[in-house]
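# Can you look at this prediction? I've put the sequence above it.
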Amino acid sequence: MGENLERLNANLAKMEELSKRMVNALAKKEGMDDPGLSGPGGDLYLKASSAFLNDMMTNPSKLMGQQVAYWSKALENFIETQQALATGTFEMPEDDEDAPKDRRFSNPMWRTHPYFRFVRKQYELNSEAIQQSVAELDLEPKEKSRVEFFSRQIIDLFAPTNYLATNPDALQKAIDTDGQSLVDGLENLVRDIEANKGELLPTLSDPDAFKVGSNIGTAEGKVIFRNRMMEVIQYAPVTEEVYRTPLVIFPPWINKFYIMDLKPQNSLIRWIVEQGYTLFVVSWKNPDPSYADVGLEDYIADGYLKAIEVAKDVTGEKQVNAVGYCIAGTTLSATLALLQARGDKSVKSATFFTTLTDFSDQGEFVVFLQDDFVDAIERQVGERGILDSFFMSKTMSFLRSNDLVYTPAVRSYMMGEAPPAFDLLYWNGDSTNLPGKMVTQYLRRLCQANDLADGGFELMGERLHIKDIKVPVCSIGTKTDHIAPWKNCYIGFEQFGSRDKTFFMSESGHIAGIINPPSKKKYGHYTNPKVKGTPDEWLEGADFHEGSWWPRWEEWLQRRSGAQVPARIPGESGYDILCDAPGTYVLEGKNS
């Protein structure tokens, strides 16, 4: 008893200390973000309310029917619980095994204990009622998508698993540990608030488990060029001979390039080098406010065109093969159109990983691509010069709020668990800032106006359009991608002017579908040599293949890479070695 009391007093003292730290951390919160970044404009609420009221006035019987059905189910749930408690029965029969299972409610108590069963079922009834009401609103499609998104956010926020009093796992652990789990959880909460300068976003991975260049991002190579936009890394060969045409990879600058080199066993960079290619990878600068006026033209001139020039100089070749991933693929398509307009044949072929070039269907990002949000982003970058990496992390996380916000928060803050040592989630948290001008160009001209696919994107003295791309191209979409849905990737790709077009669709999502090494034999892929017609028509005629798409792509790349020549060693071409891979720019930011 004395030992338990001593432990309790120590925990109370610890909580008092942590509470003071939390107050201090919250007091250091930087100036408020533009309110428009926190939610939709008032016009959306007005339109949703008007649509609901109009439905209620024109079809009151439907509303009455919905209400009666809801209250009937809620009353039935209450009576079942009351009867169980009145008879002293604290166990109930499990629900129908065929009912959909939500992994948040995996604890058997959610189905057998009267109190938790009541809470769960009432939450499910409330969620169903909200979703039904929203689904029946008569709104323009984009507005309806936004209402559905924000309604889902509310539903996810109020899940009973998110609150201590209605989470049996957290309550049980608090009892079992004499409150230690709650102390540990508060410590985790304070740590995250301190790390994010007064803002709250759960840490997804142990920040001390990985170090770029030590246990991730370790493929051997040298930085051979650096300017204000990027570093160019030339990777060391592991074969005596390599294909004549070098390969240049442009990763997205929203995150960092080492997603392609996390661990040796799933490193795309290592695998490409092992196949016998001279590989160059761009590592982008993480911009600070001094980059406010940097636009897409700077990324193209001082990034794409310069990296291509470096690769040509190093190898003595007249052409390179290029790869663009996500937003870097979008910009690669603009670069190809620019080269075509200039009569420059420096790029022999191009590959696109999960790349959107036609934004007519904005998918889940439609929520953030309407004027109220974009106006707020413009005001924010106008004031700060950059779009801060925290905003990008938060936005991406709330697209998958249960997986990337609430579940990690429950484990960390209520269960007191340490974040896992997970390399992919570590990378996910190592996001970057975006220059103000580039953000505005991307959102206004490419996403909202859809210039690349429609009227043409005016840049660098030319009007750029994806139909002007003529080089051989290959595109890889991923089946469950929520950032760049494969059908949207296909729609833009199908419009390219190239006669030689190849499209693959990999299983899984934006990251796992691309970082899918053959050795794991995990996700398969679809192929169809005919890139014409709708995405559904393409898929209907496609063949499924077990395993990674990497070898199939390498066969495509090999045919466009020339004969074998002696391997090129970094530093032997006249370009000085500036430092070892992964370089210095990749270390700038939150996880450095």
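It's in. Residues are numbered from 1 along each chain as shown.
# CA atoms for contacts and neighbours, from now on please.
Will do.
# I'd like the distance between Thr534 and Gly524.
22 Å (C-alpha to C-alpha, to the nearest Å).
# now Asp192
From Asp192 to Gly524 the distance is 38 Å (C-alpha to C-alpha).
# Got another one to weigh against that:
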Amino acid sequence: MTREVVESSDTGRGAHPFDRLMHASMGRITGGLSPAALGLAYADWAIHMSISPGRQVELVEKAWRKATRLSLYAMRCAANGGEGHTPCIEPLPGDSRFTAPEWQRWPFNLYYQSFLLTQQWWHVATKDVRGVETHHEDVVNFVGRQILDILSPANYLWTNPELLEQTAREGGTNLYRGMRNWFDDASRRIQKQPPAGMDNWQVGENLAITPGKVVYSNRLIELIQYEPTTERVHPEPVLIVPAWIMKYYILDLRPGKSLVEYLVNQGHTVFMISWKNPTAEDAELGMAAYRRLGIMAALRAVNTIVPEQKVHATGYCLGGTLLMLAAAAMARDGDDRLASITLFAAQTDFTEPGELDLFIDDSQVTFLEDMMWHSGVLSSDQMAGAFQLLRSKDLVWSRMVREYLMGERGEMIDLMAWNADATRLPYRMHSEYLRQLFLNNDFVEERYDVDGQPIHPWDIRVPIFAVGTTKDHIAPWKSVYKINRLARTDVTFALTTGGHNAGIVTPPGHPRRTYQVHCRKVRDPYMAPDDFIAEVPSKKGSWWPEWHRWLARHSGNKVKPPQMGADARGYRPQRNAPGKYVLMD
């Protein structure tokens, strides 16, 4: 029945059901990666390489020089009792696999030096081959790195000196613990149980526990209003739109690490959208439904509960992208209910989308559409697999070495528990998002319509606060920074250290966070991102207080807190936060 319903979608036009069924079956084996997309990339690179004899000779020469360097290093090691003075090559920044002093002893120094030289050669071999499409070049380079990471000497007992010493020291008990860890993980996967350590974290008990009420719900969202903790509050409420690719409580993690708790304690009235985890029945919900049933329905409820006040709208990741679409449509229609817009790690312009671009082209999107056509949704496992591939060295191989060879179970922390509480994406919405925004960049290039009429990001005139994170591989900060080129209004941009999630969840008192912030008035000249880095001073600590002060400057004098819900107008408190949608598997 699901396939019949979803077949009506425009995204499946021209597709044969048998072909789509075969692609869906293949996707279960390949983890959602399109063999055709990978084959096209490799063929593009291989064909152009085959007709470039000069480049081939150059690569042979480079390989010979690297082999000579390694041989000379080996001879120095032999002359010095197995240790070399200066390595041939240093690991790339962020690669800590070979930093332990044990790796400088024979023969392990040769193992890792040979690996790094091969890794460097492959990078050169896949770059700057004339005629190869840039996307295909990046894919071939990426796949080569994945294969090399599998072969890293750090991954195997007999080539990893740290593992050998630990095994000898513990008499092999580390391998016994690792085997038990492996069997436990395998059993959990087979039985579809949560990962080890999740039992210590429960939503509504020690996660997402800021007091509040669900004051509105429909088939797609629950709207949570949080209880005030101050006698007086800023009159303009804050409406937060999280991404539906994640559970909302990333922003209400636990006491002391909750952005919601922080805002409420600073005198803000906070509303949060909690998205339903979609099933096959929701396959035909598209971007228009998410805007209408999500942001616009929530905004009506907030306007009813807090009447005659404009709203500080805040979007995180994909929620920020949707918020910009909604805000542009509102601006087009003369709807002035927004006081400001805040974007957390959210892209508007997708010309530089980051490493996720490796997985997104026409071939790959078609493959994903066929997988979703069969099930109605993109599963959480398929999404998690793509994100793990982007950081396989850290999220896959290093973890396997630590847990299955060293026998060390890492503690499940709050952020990890949230990350394991995954969601699905409905067929139509994800297909429209990938094609219209990610691939075609329709919003910025003036091809995106809402209710049959075009919208433009420069129609938005309310002030914008945008946050980027330095280590974001999902929404690179320079891509987020493009809002400075697009908006015809005042833009305050904050760049914080950390990644896509950890950089956002940065409460005051964080010992390692720094940030830079700059306000560009609408008539100020544009500052390039490299100039921003060079010229804007760095500040220690969390960016949260900076944002609170910005919100306060764009708010009126404090008033008494509004009531929880508005019974007479149909927005009565229905249940306690965190509600029921966030608990749905």
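Received, thanks. On a predicted model such as this, the values are computed, not experimentally measured, just so you know.
# of Thr534 and Gly524 of structure 1, who's got more company?
Neighbour count, other C-alpha atoms under 10 Å: between Thr534 of structure 1 and Gly524, Gly524 has more, with 18 against 13.
# I'd say the more buried one and Ser548 touch.
Yes. Between Gly524 of structure 1 and Ser548 a contact is recorded at 5.6 Å, counting by C-alpha atoms under 8 Å.
# anything in contact with each of those two?
Ser506 (C-alpha atoms under 8 Å, 6 or more residues apart in numbering).
# Nearest spatial neighbour of Leu171 of structure 1, chain-adjacent residues omitted?
Excluding its sequence neighbours, the residue lying closest to Leu171 of structure 1 (C-alpha to C-alpha, 6 or more residues apart in numbering) is Leu164, at 6.5 Å.
# burial count for the one you found?
Neighbour tally, Leu164 of structure 1, other C-alpha under 10 Å: 17.
# Under the alignment, what does it map to in structure 2?
Alignment note: Leu164 of structure 1 maps to Leu157 in structure 2; criterion TM-score structural alignment.
# ok, now Asp33 of structure 1?
Using TM-score structural alignment, Asp33 of structure 1 pairs with Gly27 in structure 2.
# you'd agree its match is in a helix?
Yes. Inclusion of Gly27 of structure 2 in a helix is indicated when DSSP: H, G, I helix; E, B strand; the rest coil is applied.
# mind checking the SS state of the residue at minimal distance from the centre of structure 2?
Structure 2 has Ile474 as the residue nearest its centroid, 4.1 Å off, counting by C-alpha atoms, centre = their mean. Three-state assignment for Ile474 of structure 2 (three-state DSSP): coil.
# Now the residue mapped onto it from structure 1: closest residue in space, sequence neighbours ignored.
Superposed on structure 1 with TM-score structural alignment, Ile474 of structure 2 falls opposite Ile483. In space, and not counting its chain neighbours, Ile483 of structure 1 is closest to His510: 6.8 Å by C-alpha to C-alpha, 6+ apart.
# so the one you found is in which element?
For His510 of structure 1, there is no host helix or strand (DSSP states H and E).
# Spit out the contact partners of it.
For His510 of structure 1, the contact set (C-alpha under 8 Å, 6+ apart) comprises Thr354, Thr478, Thr480, Asp481, His482, Ile483, Ala484.
# Most neighbours of all those, which one?
Thr354 (31 neighbours).
# list the contacts for that residue?
The contact partners of Thr354 of structure 1, by C-alpha under 8 Å, 6+ apart, come to Tyr325, Cys326, Gly329, Ser475, Ile476, Gly477, Thr478, Ala484, Pro485, Trp486, Cys489, His510.
# What's the match for Val190 of structure 1 in structure 2?
By TM-score structural alignment, Val190 of structure 1 lines up with Phe183.
# next one: Arg568 of structure 1
Using TM-score structural alignment, Arg568 of structure 1 sits opposite Pro562 in structure 2.
# Give me the neighbour count for its match.
By the criterion of other C-alpha under 10 Å, Pro562 of structure 2 has 17 neighbours.
# How about the contacts made by the alignment partner in structure 1 of Lys127 of structure 2?
Under the alignment (TM-score structural alignment), Lys127 of structure 2 pairs with Ala135 in structure 1. Residues in contact with Ala135 of structure 1 (C-alpha under 8 Å, 6+ apart) are Glu148.
# How much space separates Ala135 of structure 1 from Arg146 of structure 1?
Using C-alpha to C-alpha, Ala135 of structure 1 is found at 12 Å from Arg146 of structure 1.
# Report back the residue of structure 2 that's furthest from centre.
Largest centroid distance in structure 2 under C-alpha atoms, centre = their mean is Ala79 at 49.0 Å.
# My read is that Thr480 of structure 1 contacts Gly509, right?
Yes. In this structure, Thr480 of structure 1 is within contact of Gly509 by C-alpha under 8 Å, at 4.6 Å.
# What's the match for Pro264 of structure 1 in structure 2?
Per TM-score structural alignment, the equivalent position to Pro264 of structure 1 in structure 2 is Pro255.
# which SS class is its match?
Once three-state DSSP is applied, Pro255 of structure 2 turns out coil.
# Mind listing what's buried along the longest helix anywhere in structure 2?
Identified as the longest helix of structure 2 according to DSSP state H is helix 53-79. Applying a neighbour-count criterion of 16 or more other C-alpha atoms under 10 Å, the buried positions in helix 53-79 of structure 2 are Arg55, Leu59, Ala63, Lys66, Arg69, Leu70, Tyr73, Ala74, Arg76, Cys77.
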